[in-house]
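Asks: next one to model:
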Amino acid sequence: MSIDENTAARVAKLARIKVEDEALPALASDFNRILGFIEQLNEVDVDGVEPMTSVTPVRLKRREDVVTDGNQQQKVLANAPDAREGFFAVPKVVE
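Replies: Below is the predicted model of the structure:
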């Protein structure tokens, strides 16, 4: 797949990145190099290779999954500009 200047301009527009017209050839070239590298990676045989989450075999510490509310309702609501009956009060947004 090859990226031309028009496609590079469209990608920049979709990404909402301002790219000057004189920079489009370099951007298209960068895109083509990236796609070339991806094509190179696709040629690698990965059959039988397990997916990994890290380059080092690290086991994450696990904790028991217990739901707690922290019993800090008053402290949390103290930061609210408007709290009523134990809840945050917000202005009505739907008519």
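
Asks: every contact and neighbour count from this point should use C-alpha atoms.
Replies: OK.

Asks: any idea how far the closest residue to residue 9 other than its chain neighbours lies from residue 38?
Replies: Of all residues not flanking residue 9 in the chain, residue 24 sits nearest, at 6.6 Å (C-alpha to C-alpha, 6 or more residues apart in numbering). Between residue 24 and residue 38 the computed distance is 21 Å (C-alpha to C-alpha, to the nearest Å).

Asks: next, the second sequence, to be compared with the first:
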Amino acid sequence: MIIKTSEWLRMSKQQRYYLLAGISYIQQQQKKRKFRNICRIYKTNVIGEGMYSITINQFRKFLYTLAKFLGDVNAIQKGTIGKRIVRRIAGKITGRLLGKLFK
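Replies: A predicted model of the protein is given here:
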């Protein structure tokens, strides 16, 4: 793409940067607008950009689910699966009671 010197001098620093990177200024602004809209929808920060963006809460939920699964695997390996089941049930009951108490 050939640009006249006068056009180059009228461009902002950002526009020049995007032009050199091969991205039009308008495309970049559209990406930023889309990213801001995603943040507004989820009302939170978003990890990463593009197709595979996930919210912090989604990532946190994934980590907790993974930890729960690994705890089950560990209990099976140790042979204490019965103890784990009883403790998980007790934890659920306790959590529900506390939830009702502080509602």
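
Asks: work out the TM-score between the chains.
Replies: Overlay of the two chains. TM-score (TM-score structural alignment, normalised by the length of the first structure): 0.29; 40 aligned residues with a C-alpha RMSD of 3.5 Å.

Asks: re earlier: so between residue 24 and residue 38 of the first structure, which is more surrounded?
Replies: residue 24 (18 against 11; other C-alpha atoms under 10 Å).

Asks: give the contact list for the more buried one.
Replies: The neighbours of residue 24 of the first structure, taking C-alpha atoms under 8 Å, 6 or more residues apart in numbering as the test, are 5, 8-9.

Asks: make TSV from the residues you listed and add distance to residue 76 of the first structure and neighbour count to it.
Replies: Formatted as TSV, these follow (distance: C-alpha to C-alpha, whole Å; neighbours: other C-alpha atoms under 10 Å):
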residue	distance to residue 76 of the first structure	neighbour count
5	53	16
8	48	22
9	48	21
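
Asks: which ones among those are found in helices?
Replies: 5, 8-9 (DSSP state H).

Asks: of the residues you listed, which is the nearest to residue 84 of the first structure?
Replies: For these, the minimum distance to residue 84 of the first structure (C-alpha to C-alpha) is 52.2 Å, reached by residue 9.
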